[in-house]
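Participant: sequence and computational prediction follow.
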Amino acid sequence: MVTSVSASPSPSSLVPPRAARRSLLRTHHGDVFDDPYDWLRAKEDPEVIAHLEAENAYTDARLAHLEPLREALFQEIKGRVQESDLSVPTRRGDWWYYGRTAEGQQYGLQCRAAVSSPDDWTPPVLDPAVPVQGEQILLDGNAEAEGHEFFAMGAFDVSDDATRLLWSTDFEGDERYTVHVRDLATGRTLPDEIPGTSGAFFTPDGTAVIYTTVDDSWRPDTLWLHRIGTPVSADVQLFHEPDERFWLGAGITRSRKYLVIGVGSSITSEELLVDLDDLTAPPRVVWPRREGVEYSVEHAVVDGRDELLILHNDGALDFELVAVSAADPQGGPRVVLPHTPGRRLLDVDAFQDVTVVAYRFEGLERIALMDAATGALDELGFDEPLFSAGFGGNPEWSSPFLRLGYGSFVTPSTVYDLELATRTLHLRKRQAVLGGYDPATYGQRRDWAVADDGTRVPISLVWKRSFGEPGSALRPVHLYGYGSYEHSIDPGFSVMRLSELDRGVVFAVAHVRGGGEMGRQWYEDGKLGQKTNTFTDFVAAARHLVASGITEPSRMVAEGGSAGGLLMGAVVNLAPELFGGVLASVPFVDALTTILDPSLPLTVIEWDEWGDPLHDADVYAYMKSYTPYENVRDGVAYPSILAVTSLNDTRVLYVEPAKWVARLRDAGAEDVLLKCEMVAGHGGVSGRYNSWRERAFELAWILDRLGAAA
């Protein structure tokens, strides 16, 4: 039963929705748990939809007073963004490819213009106010989205001969895409429509599409070949991965020599090669999979030899780079970059004349040119103490330039081209921030908290200098965290964050264990049986900010999403007194229920990250000791909580935050809100203006809780 929501303008007089309690006993390993809100899982049940709509109405009514602030924040974001803009063109073949946005339009356009000459490698400087000469609009996202409440594009590819376009669309938010193909000479969309895909790309000659499909658990498990002009029913299965712990992915080497098929779990991987001149030949295994060994493959030509550069962790915690013969990959390897503890090797990209390597050292991602024969590194240096840098947008096997991206918490996203002959960086574009933005008026630094076990936990801080250095006076703090899957929260610029900084808020990131900021061991120490380190690290970071005189609990709001939402649910149980508010986006707060059910999307794959509580009593007991839903504490003074979710999310089901909010209210939490997007996926709403309004909604709540709404 659902309590109706009053239309009273007074938030204090509103009555929150109360979900009916319906006992459901869950028994595992001799433990019996009564889950009274699992009935909310029935997504198609009108009573469930009515409850979610009641939650939305209650949230809207409770936060109606913030509407002027939300509108002001939206206008600030919009006013800082150059709405009509173009990306830096990337050369592929005889064309420059780029994206552009137009003022007033929700979605971008994918375009191209012809290269002026074969030797032209300097991208044209495009003026948003001036039509691009000879421009071809390949795809207009606004036209694709017309008539749909939600639109997301998945794959996007152009054949090597530049005559065909491939793209895929999702109108539900469930990440199942339909592939389309267009003849670029005639503009005609071909009848080759492939539904239910997760990824897709052309074969180099453009005569066929290679794509992946998912199983009932949303796991990409099968690779297919579709010959253009033939029925989908005639498509050829290239590979199937039966082990439900493993994802499947595929791609073509930059050299255009091999199709690489990759399968992997969180801890184990295997890669296979197929020569592109015989796609239906049986794939060749590079290295047979071994439990706990991860590796990736890159084709390179070294001193005229076809080699595979393999990045692996076999006896090398932070990974080692070796080279093997492409013809005999299981022969003796040649060590190119030996394992160096503390230097986490991340990626390697080979080109005709140079190889580049990305690695993480001392908490920052770094990039270097490498001699593939000797392993000698030439690291690119940058002046800022905190920054992000990486190679990207380099589709050509042979080019005199390499594209790279750079940014920091205060430096807007920047695109450089590295001239290989001179090692000179050429600035191609820096993200425009309208309204007179000056990076010198903002500061960034790194602090260190000390966890209960003595581990030093890095914290990144960003602030506006006119309000003083953090610690000079108590300030409102917005503390963000994630801490799973070895995902690192690297320094990055945000236009939307400026609205906080300009109101005196200090933005902070707690780089907790479970992420990858400090190397592979940092990740290992925050997963499986050591997962609680992630939560206690975040609590230590919050306490450090208080002890350092930067803030006080009533002026600190924590935020995290997805697995970071699990972090939010855990820390608010551990130390509710430390926070004035918690924003949990698509939060994984009912993790034990989900991980116990292998029929749910992606569950079995997750066992390598969290453990298998279904078959292991110790894992069950450990997970139950920290999962937020089971550990809500009765009678505790919880801070204000806003949970945001999406009805069609396939990664973290809406039912998790819905149940969590109901349980918090049971426990006496007085200020708990749920906002459920009824047409959206894991990433939230679609369309840039919609996403800006969504973030303005969240920021208004954060600023209100921080007392910084003015």
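Facilitator: Looks like it came in fine. Numbers count the residues shown, from 1 in each chain.
Participant: from here on, contacts and neighbour counts on C-alpha atoms
Facilitator: Will do.
Participant: quick one: secondary structure of residue 675?
Facilitator: The three-state assignment at residue 675 reads strand, by DSSP: H, G, I helix; E, B strand; the rest coil.
Participant: dump the residue contacts of it.
Facilitator: Taking C-alpha atoms under 8 Å, 6 or more residues apart in numbering, we find residue 675 in contact with 55-56, 59, 642-645.
Participant: which of these fall within strands?
Facilitator: Using DSSP state E, the members of those that fall in strands are 642-645.
Participant: from these, pick the one nearest residue 232.
Facilitator: Closest approach between the ones in strands among the contacts of residue 675 and residue 232, by C-alpha to C-alpha: residue 645, at 35.1 Å.
Participant: so residue 577 touches residue 553, yeah?
Facilitator: Yes. Between residue 577 and residue 553 there is a contact under C-alpha atoms under 8 Å: 6.9 Å.
Participant: pasting the second one now:
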Amino acid sequence: MSDALTPAEIDPATTPPSTARRPSERTFHGDTVTDDYEWLRRKDDPEVVAHLEAQNAWTLARQEHLAPLRQTLFDEIKGRTLETDLSVPSRDGDWWYYARTVEGQQYPIHARYPAAGPDDWTPRLLEPGEPVPGEQVLLDQNVAADGHDFFALGSLDVSDDGARLLHASDTAGDERYTLRVRDLATGEDLADEVQDTAPGALFAPDGEHIFYLTVDEAWRPWRVWRHRLGTPASDDVLVFEEPDERYWVGVGLSRSKKYLQIELGSKVTSESWLLESDDPTGEFRIVWPRREGVEYSVEHAVLPASLVEPPSLSEPPSLVEPFETQDPAPATRDVLLILHNKDALNFELLCSPVPAPGETVTPEAATVVVPHAPDVRLEGVSASERYLVLYYRREAISRSAVLSLETRLDQREWDFQEISFGQPLESVGAGVGVWEQPNLKAGYTSFVTPQSLYLYDVASGERTLLKQQPVLGGYDAADYDQRREWAVAEDGTRIPVSLVWRKDKVRFGAVAGSSDEGSTTEGTSADAPAEPAPLLLYGYGAYEMSIDPYFSVPRLSLLDRGVVFAVAHVRGGGEMGRAWYDDGKLAAKRNTFTDFVACGRHLVATGWTASDRMVADGGSAGGLLVGAATNLAPELFAGVLAGVPFVDALTSMLDPTLPLTVTEWDEWGDPLHDPEVYAYMRSYTPYENVADDAAHYPRILATTSFNDTRVLYVEPAKWVARLQAAGAPAMLKIEMSAGHGGVSGRYSAWEQIAFEHAWVLDVLGLADH
């Protein structure tokens, strides 16, 4: 008999769902822990489902007064969005490809139109809603999603001859995709069908073979398969298998289409394999054997001989000998560009000949193209027939630089030219496109600038705006402002904080100081807000992921009501280079949480906000961040919004049978086998450290999805149960037909955002605005 309340039994005025205490014990390293709520892990138990539904009912009942505000916020997002729109086309082969949306439809439509000829490299600027001459619809996701509560596309690829479409979809949210192949002449799917694939399937250039991935029981992509069209999936060939549970596997095609590539990596080690794509049934060969702690990536390029031959080469003759045997010397050379971190914390870029069969790359004999620098984190390189693009990070800002290969075939210097739009906070990314494309597409955005796509002339540096994200309703970037500030952490490290606000909603003036005892800050700001503003502080801080400046239509509804949006670029992310990441992982993970608290205290001390006017926000690993920060400084925040939060991290990391656990040990540590890691994680994981009396905690809203395979629903469900039992004002909202990314479909996503933002505004006292 269940002792939990059903939705019908809840008194929405006073009673949160009662979660039954069913103590279970676990003992590791001599430490015995009693867990009252581990029983909620039984996903197939009707009582568990009933309890989750009861939590949903409680949350919805407590938020019923916000229904008009939710509708208003949804209408604002919808009203600012050009619902019938389409992307700037990208050429591949004889076609221009794009996606378009139609008002009232949840999902995009993928389509193409024929190119005018071999010299047609300027995309046609299509008018939203107008018929596209020669359009052929490849896949209408709305049709594919019909009859399903959830729909996500995991793979989409067109064969080189343009005749067939590969598509793979997930209709449960568990990230297992059914792969199908469509004949684009008839619009009908072929008999070829493969179940339970991972994202990222692709055609080989011959159009007859497909390479795809499958996952193991822990949802880790670990096998690469080859499928031949017209044959049953049972005949598919296993091409590659990685038994080490720390490694994920991926498969792809070089931009030159000369090589098929298998890439595998743990959190700290990687390895690449190549196969000539004109021999798709051949054997892949290793590029550089894995070495623990060494990460690298490989990009095939065809470069001017002057760049890779003497006198620009300064390395031993072993690199030169293969070129000297060729007579007469051609103007270009096939090489591999290798980005790696062997003895180079922030990575360096090498140029090496393509190794012959039976040989591997020798990094010591390769040319250093871009050397390691302590203040620049190299992040990637892309090659095309006519240029190279280098991606890197400096001063917490992502950057791109281009090197022309066409205008100076005799060049001997690697003179990359940075692409910048001159803003202090900006995100610039250069899209290389297909191998033979003559010009770049440069994407640009900031906290106040909508996503903008430019055609960038590599030879002249001239850029032409192709499209800027439409924002309806009279949006003017001049009405908003953005700024970078620096908080000071417990150990003296300066932590960047990005802020954006609406100018006429935040009045500035000198701030004398702060009464927030114990706050850590470099001092007060003479042009901080004259009075504390309501503020939403977002953080992530894991996996070396960087939160770069980005524009958001839904965020405008907060800014227009006077909310300041801030991002705490805490350690564990990658904003300030690899050391920034290393200082926020494993035995240094606590820095992530104390950095976030320091950023919050800085914003209070400098007058930007006050503790009763600040909400903390984080999702997934960011949910762990805000959960830990709540335990450390519950008085600092008025509310905490935790999306799919990784709050029961110790329990998950102790169970190697759970999805992703073993692969995550390089990020968090291995508490199963290491007692020091166990004790350290036990000291900070949010679920383990909820105060016995948590009545003084801020208001907490945790959101999750029943079919999430990355952070299982049970983590926030247990956390909320423990918070409620300790007296904290906590609620759980769970989507019963969704995955880690939440609901699918843009209108459903807007409804979810409106729900969360209405809750934030209510916490901040702005629900009536």
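Facilitator: Yes, it's here. Please read all numbers here as calculations on a predicted model, not as lab measurements.
Participant: ok, back up a step: so for residue 577 and residue 553 of the first structure, which sits in the more crowded spot?
Facilitator: Ranked by neighbour count (other C-alpha atoms under 10 Å), residue 577 of the first structure and residue 553 place residue 553 first, with 20 against 15.
Participant: show me what that one lines up with in the second structure.
Facilitator: Matched to the second structure by TM-score structural alignment, residue 553 of the first structure sits across from residue 611.
Participant: show me the residue at the heart of the second structure, geometrically.
Facilitator: The second structure has residue 545 as the residue nearest its centroid, 7.4 Å off, counting by C-alpha atoms, centre = their mean.
Participant: now do the same contact list for the equivalent of residue 493 of the second structure over in the first structure.
Facilitator: Applying TM-score structural alignment, one finds that residue 493 of the second structure aligns to residue 455 in the first structure. For residue 455 of the first structure, the contact set (C-alpha under 8 Å, 6+ apart) is empty.
Participant: of the contacts of residue 675 of the first structure, closest to residue 185 of the first structure?
Facilitator: Among those, residue 645 lies closest to residue 185 of the first structure (C-alpha to C-alpha), at 42.7 Å.
Participant: that closest one contacts residue 660, doesn't it?
Facilitator: No. Contact criterion C-alpha under 8 Å: residue 645 of the first structure and residue 660 do not qualify, at 11.8 Å.
Participant: residue 384 of the second structure versus the closest residue to residue 302 of the second structure other than its chain neighbours, what's the distance?
Facilitator: Nearest residue to residue 302 of the second structure in three dimensions, chain neighbours excluded: residue 334, at 4.6 Å (C-alpha to C-alpha, 6 or more residues apart in numbering). Separation of residue 334 of the second structure from residue 384 of the second structure (C-alpha to C-alpha, to the nearest Å): 12 Å.
Participant: need the residues touching each of these two.
Facilitator: In contact with both residue 334 of the second structure and residue 384: 301-302, using C-alpha under 8 Å, 6+ apart.
Participant: more neighbours: those two, which one.
Facilitator: Neighbours were counted for residue 334 of the second structure and for residue 384 using other C-alpha under 10 Å; residue 384 has more, 26 against 15.
Participant: right, and the more buried one touches residue 256 too?
Facilitator: Yes. Judged on C-alpha under 8 Å, residue 384 of the second structure makes contact with residue 256 at a distance of 7.0 Å.
Participant: common neighbours of those two, please.
Facilitator: With C-alpha under 8 Å, 6+ apart as the test, residue 384 of the second structure and residue 256 both reach 301, 434-435.
Participant: ok, residue 254 of the first structure touching residue 398?
Facilitator: No. Counting by C-alpha under 8 Å, residue 254 of the first structure stays clear of residue 398, with 9.4 Å between them.
Participant: now the common contact residues for these two.
Facilitator: The contact sets of residue 254 of the first structure and residue 398 overlap at residue 351 (C-alpha under 8 Å, 6+ apart).
Participant: quick revisit: ok, so of the shared contacts of residue 384 and residue 256 of the second structure, who is nearest residue 453 of the second structure?
Facilitator: Of all these, residue 453 of the second structure sits closest to residue 434, with 16.6 Å by C-alpha to C-alpha.
Participant: the closest one matches what in the first structure?
Facilitator: Under the alignment (TM-score structural alignment), residue 434 of the second structure maps onto residue 396 of the first structure.
Participant: what about the closest residue to its match other than its chain neighbours, how many neighbours?
Facilitator: Counting by C-alpha to C-alpha, 6+ apart, residue 396 of the first structure lies nearest to residue 92, which is 6.2 Å off, once chain neighbours are set aside. If you count neighbours by other C-alpha under 10 Å, residue 92 of the first structure ends up with 19.
Participant: residues contacting the equivalent of residue 600 of the second structure over in the first structure?
Facilitator: Under the alignment by TM-score structural alignment, residue 600 of the second structure pairs with residue 542 in the first structure. Listed by C-alpha under 8 Å, 6+ apart, the contact set of residue 542 of the first structure reads 479, 578.
Participant: returning to that earlier point: and the gap between the nearest residue to the residue nearest to the centre of the second structure once chain neighbours are set aside and residue 176 of the second structure?
Facilitator: Nearest residue to residue 545 of the second structure, sequence neighbours excluded (C-alpha to C-alpha, 6+ apart): residue 573, at 4.8 Å. Counting by C-alpha to C-alpha, the separation of residue 573 of the second structure from residue 176 of the second structure is 28 Å.
Participant: again with residue 165 of the second structure
Facilitator: 19 Å.
Participant: same check, this time on residue 99 of the second structure
Facilitator: Between residue 99 of the second structure and residue 176 of the second structure the computed distance is 23 Å (C-alpha to C-alpha).
Participant: ok, the two, which is more surrounded?
Facilitator: Each of residue 99 of the second structure and residue 176 has its neighbours counted (other C-alpha under 10 Å); residue 176 has more, 22 against 19.
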